[in-house]
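Q: Starting from these lines, generate the structure:
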Amino acid sequence: MCPTAIRRLILVPLAAASLLLAACAPHPREWKTPNMTALAPRLQPLFEKTKTVCFGRFMVDVPASASVVWGSTGVPLGVTVYHDGVEEVKGLAQKFIDELKSEQAIYLNNIPLLISVDDIRQPEGKIVTGYDGFEAIGLLKISGYFRMNSDGFIIDARPLEEQKDEVIADIQSMARRLRQRADDEAPAEPGNCLERAFLPDSPDDEKNHPGEFISIGFRLKEFPDAHLSIEVRPTPRDPERASLKAQWKRMKEPLTPEVDEVFAKVKYFRESPRHIRDWTTGYEVLMRAPDEKGVHSFHDFELRFTGVPNDPFKPYASVQLQTGVGNNAAGSTKASLTDEEAIAVWDRITSTIRVRPTSLKPVESTDTGPRLPLGELAATGRTCPQTGWWEHDAPGPTGDSRRRHFRAGERMPHTVAIGEPSIWQKLKGERPSYRTATVWKLVSYDDAPSVADVIAQPTSIAQNALPDALSNDATNTRHEAGHGVGDQSNKKG
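A: Below is the predicted model of the structure:
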């Protein structure tokens, strides 16, 4: 096995995701790791001036000289902002329209892939809808192109055909709420910080923004080979298997003598649980990869939290720091930070990641009177009249749990049904899903579920409409924001 292949075996699993989150206190103190490394004299000027960067629902303090590089965003639909890019966005809209017109759907009597172009007044723009691919078997691609003062922005979705109207409504809602944001602004209202923009939460959301995905990177001006990246995404279905501890354990299992020899040369600084306030316990691995032929030794630090299902303030989160990065590959150049300096930089930055304080008010409960009798019914769209466990009896196999816990005042959601696949979908190993209205029945007054009883929420229209980069668990960043050695520097459009 060649050194490059061995290097990939070591790095790829570590280069997964990025970010942390933690305390919900309005004014959290700096979080400390055990035996936090002090700043060496060479690093002290680096942290004399810092800046707070808002990303998604979170914040982090980094050196004032650090550059910020945004990666993929889905809140829950994909949003890309183009600074002073009104004309650029118009050009991309026309290019998309021309491409859809020029291609045909072979399973729909060779009609053009373009379905519709809708002009929007508020905000100014248009929404383009077309079939996603020449086979055209029920999957659409819908993109909204809008103007926001001097900036342009695009909202992308890939929904099922029966979700078309709902997704277009979601795009219009997001477009109306999106506003420009200064780089140093951290809004006090609930919502998501994006690149040069802020998306306030909608009071009409069926639930609290499922499927949120944010990735961001930082480059230290004084140490340009040091790249730190942060990523948050929904908690995976199998959190334990996705944990860094489990992944690292699998990696260290005996493979081949060649790989085992490389692992024997790895220098470990930390490999232990990491707890940050009331955040769920995560796992931290700090190591330095050895020199190989054509590859310099470099630091590879990762901190990962598997999160709490359906909690946007405690999602899956991963933070990663690598040194010796050149041309988006760790080890391409010699690391400019010593071991102690790399650990000190890591400790200083990760200790500041936190939930952004907001003026969020809890949902007002209507559950103040006598309990409603078991068997009470509530249809999709109705406000939940009684805190407790509810079940639906939708026909056919479903993609979500039939039994869920709701609090009084929440809106009763749709359910996700699994349809019969077409021949093409069977060949690809896919099964279609769609949202459907249902009637929920109150079956228990039990309190909210414990961690062990948490039930996965249904796949929402927004999740079905996630951009390709999110649905495939790939970073696919528009900029070189990069998580890990596989970062790509993709140009806009």
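Q: Please count neighbours and contacts with C-alpha atoms only from this point.
A: Fine.
Q: Now the longest helix along the chain: buried residues?
A: Residue-count comparison of every helix in the chain, with assignments taken from DSSP state H, identifies helix 86-102 as the longest. Buried residues in helix 86-102, counting neighbours by 16 or more other CA atoms under 10 Å, are found at 86, 88-90, 93, 96-97, 100.
Q: elements contacting that helix?
A: Contacting helix 86-102 under the criterion 3 or more CA pairs under 8 Å, 6 or more residues apart in numbering; DSSP states H and E are the following elements: strand 111-112, strand 114-120, strand 125-131, strand 140-148, strand 151-157.
Q: out of these, which comes closest to residue 377?
A: Distances from residue 377 to each of these were compared by CA to CA, and the smallest falls on strand 151-157, at 33.2 Å.
Q: Okay, buried residues for the closest one please.
A: 151-157.
Q: how about those, which pair is most distant?
A: For the buried residues of strand 151-157, the farthest-apart pair by CA to CA is 151 and 157; their separation is 20.3 Å.
Q: got a markdown table for the helices and strands packed on helix 86-102, with distance to residue 220 too?
A: A markdown table is the format used below for the helices and strands packed on helix 86-102 (distance: least, CA to CA, whole Å):
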| stretch | distance to residue 220 |
| --- | --- |
| strand 111-112 | 48 |
| strand 114-120 | 41 |
| strand 125-131 | 37 |
| strand 140-148 | 31 |
| strand 151-157 | 27 |
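Q: Residue 188: which of the ones you listed is closest?
A: The stretch from those with the least distance to residue 188 (CA to CA) is strand 140-148; that distance is 21.0 Å.
Q: How far away from the center of its chain is the closest one?
A: Computed by CA atoms, centre = their mean, to the nearest Å, the chain-centroid distance of strand 140-148 equals 20 Å.
Q: which other helices and strands contact it?
A: Under the contact criterion of 3+ CA pairs under 8 Å, 6+ apart, strand 140-148 touches helix 86-102, strand 125-131, strand 151-157, helix 164-177.
Q: quick one more, to check against the first:
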Amino acid sequence: MDDFRRRLLSGGGAGAAASILNACAGPLNMISTTKVPAPRLDDLYARTKLMCFGRYAVELPAETEQIMGPQEIAGGFKLFSRKDFMNPQQILESQWKKERSQLFREPEMITGIENGPVQNAMHFWYYRYEHAKREDRRWLDGAIAIDSRLYLYEGMTAKSVNLSADELFQRMSALMRGMRAWDGKSVPREPGVCIEGAFIHEPTYRFQEIMSSGFAFPSMPDVHFSVMSNKDASTQDENGIGLLESVRLAQRDAGVLGLLGGYPYTFLRRGKRTLHGLWEGEEVLSRSTRDQALRFEWQLVGQTGNVARPAHLDISLSTRVENNRVGAARTSAITDEQAVALWDRLLEGVKFRVAVPGATAASVALG
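A: Just a heads-up that it's a prediction; the model follows:
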């Protein structure tokens, strides 16, 4: 199972692996356990806004706060704070020293730091291992300043996908040329990806993209909503197992292992659910019998490399979240009925920001 799916399906985050079931859709079984007043859905959505990440936009209540998660396009771009480094050269000097100290070999295995390929950017090349030098498999590190933020790009040539050093450099160059500062509030109307602090114009859709974002609601402080997308991930073998089958297997394992108390979730709703006439996914709405937290999941296993139907698209909502831990809060600001209504509204609000090849009209926020 690739690293993205492993992180997502681990029990530590939203508990996705153990909060999904079989394809038989069951009736709603609401058991409210809290009496803390929560805002009515109509009041919560009286004012809304679009919030962006990657190629996506989500319609959310105006009060929503965004927490950007892991983001990557074609190997970049890792965000650094100006508190850590003042300019691209400092980032690369740190990277250069790290790689040079690990090489312990001849100087020609690593180049010096060079300017470019665009203004406010620098880069260097290196061979990570001796056999990589023999195979001419090189690594490229580049850094760029965009407004008040600094970003690191890391890439590697690969004969397996016919990516030469020149092609890798041109790839990084094109992405850097397409970068501009982004305030996180405006909604770009051109093809590309929104990352923290920057927008990257990218109309070819040919690169790997891993994008994620979380969302919090001040009026419901224990409720967290998140979306993750991995365009080019594998869907083979274990990576192709859907949400409903994952739960069936988890239930089976709980029985085989003889876990005390059995499978630790009850279900409010489960089954297949297609969004926007495009994403033929599956959902499971569950409650933990251990901490009473709600864990709602929707997942799509799509097609590797298909921007309209990414290999993995995963959406979740959790309650009783405190200090970034699901189940840590002793009470919740939302009832089961309110959570299901909110989930349905949030889920339908996840769309592409602008059209991508293969998208339906209903799946695009800015038509």
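Q: care to give me the TM-score?
A: Comparing the two superposed chains by TM-score structural alignment, normalised by the length of the second structure, the resulting TM-score equals 0.76, with 324 aligned residues with a CA RMSD of 3.4 Å.
Q: re the thing from before, so which of the helices and strands packed on helix 86-102 of the first structure is nearest residue 7 of the first structure?
A: Comparing these by their distance to residue 7 of the first structure (CA to CA), the top pick is strand 151-157, with 35.3 Å.
Q: Show where the closest one falls in the second structure, residue numbers please.
A: Against the second structure, the aligned range for strand 151-157 of the first structure is residues 149-155 (TM-score structural alignment).
Q: compared with the first structure, how much does the matching stretch deviate?
A: Compared with the first structure after fitting, stretch 149-155 of the second structure deviates on average by 2.1 Å (mean CA distance after the TM-score superposition for the first structure).
Q: what residue lies at the spatial centre of the second structure?
A: Note on the second structure: the residue nearest the mean C-alpha position is residue 212, at 2.3 Å, using CA atoms, centre = their mean.
Q: From the centre of the second structure, give me the residue that's furthest out.
A: Here, in the second structure (CA atoms, centre = their mean), the farthest residue from the centre turns out to be residue 106, at 39.3 Å.
Q: What's the separation between that residue and residue 220 of the second structure?
A: 58 Å (CA to CA, to the nearest Å).
Q: Can you list the buried residues in stretch 276-288 of the second structure?
A: Quick answer for stretch 276-288 of the second structure (16+ other CA under 10 Å): 276, 279, 281-288.
Q: Show me the strands in the stretch 251-400 of the first structure, by range?
A: 267-274, 282-289, 298-305, 316-322, 325-326, 329-330, 354-355, 377-379, 388-392 (DSSP state E, counting those that start in this stretch).
Q: and the third one, which stretch of the second structure?
A: On the second structure, the counterpart of strand 298-305 of the first structure by TM-score structural alignment is residues 293-300.
Q: How far off centre is that stretch?
A: Using CA atoms, centre = their mean, the distance from the centre of stretch 293-300 of the second structure to the centre of the chain it belongs to is 15 Å.
Q: and the gap between residue 196 of the first structure and residue 213 of the first structure?
A: Between residue 196 of the first structure and residue 213 of the first structure the distance, using CA to CA, works out to 16 Å.
Q: Who has more neighbours out of those two?
A: Neighbours per residue (other CA atoms under 10 Å) separate residue 196 of the first structure from residue 213, with residue 213 holding more: 25 against 18.
Q: Okay, and the aligned partner of that one in the second structure sits in which element?
A: The alignment partner of residue 213 of the first structure in the second structure, by TM-score structural alignment, is residue 210. Per DSSP states H and E, residue 210 of the second structure falls inside strand 209-217.
Q: one step back: report the next helix or strand after the longest helix of the first structure in sequence order.
A: strand 104-105.
Q: which other helices and strands contact that following strand?
A: strand 111-112.
Q: The strand it packs on against the second structure, how far on average?
A: Looks like 6.0 Å for strand 111-112 of the first structure (mean CA distance after the TM-score superposition for the first structure).
Q: other SSEs contacting that strand?
A: Using 3+ CA pairs under 8 Å, 6+ apart, strand 111-112 of the first structure sits against helix 86-102, strand 104-105.
Q: contact partners of the last one?
A: What it means is strand 104-105 of the first structure. Strand 104-105 of the first structure has contacts (CA atoms under 8 Å, 6 or more residues apart in numbering) with 110-113, 131, 133-136.
Q: What is the nearest of those to residue 185 of the first structure?
A: residue 131 (38.5 Å).
Q: what's the nearest residue to that closest one if we skip its chain neighbours?
A: Nearest residue to residue 131 of the first structure, sequence neighbours excluded (CA to CA, 6 or more residues apart in numbering): residue 140, at 4.4 Å.
Q: ok, now which ones touch the one you found?
A: 129-132, 158-161, 164.
Q: so how far does stretch 192-202 of the first structure reach from one end to the other?
A: 11 Å.
Q: The helices and strands packed on helix 86-102 of the first structure: which one's closest to residue 247 of the first structure?
A: Distances from residue 247 of the first structure to each of those were compared using CA to CA; the minimum, 31.4 Å, belongs to strand 151-157.
Q: by how many degrees do the closest one and helix 86-102 diverge?
A: Taking axes from the mean of the first three to the mean of the last three CA atoms, to 10 degrees, strand 151-157 of the first structure and helix 86-102 form an angle of 30 degrees between their directions.
Q: Give me the residues contacting strand 151-157 of the first structure.
A: Contacts for strand 151-157 of the first structure (CA under 8 Å, 6+ apart): 77-89, 141-147, 167, 171, 175, 465-467.
Q: out of the residues you listed, which are buried?
A: Listed as buried from the contacts of strand 151-157 of the first structure are 77-82, 85-86, 88-89, 141-147, 167, 171, 175, 465-467; burial here means 16+ other CA under 10 Å.
Q: In contact with the closest residue to residue 307 of the second structure other than its chain neighbours: list those residues for me.
A: By the measure of CA to CA, 6+ apart, the closest residue to residue 307 of the second structure outside its immediate chain neighbours is residue 231, 6.1 Å from it. Counting by CA under 8 Å, 6+ apart, residue 231 of the second structure touches 208-210, 304-307, 309-312.
Q: ok, now with 10 Å
A: Taking CA atoms under 10 Å, 6 or more residues apart in numbering as the contact definition, residue 231 of the second structure lies against 73, 205-211, 302-313.
Q: Leaving out chain neighbours, which residue sits closest to residue 225 of the first structure?
A: Across the structure, with CA to CA, 6+ apart as the measure, the residue nearest residue 225 of the first structure apart from its sequence neighbours is residue 325 (4.6 Å).
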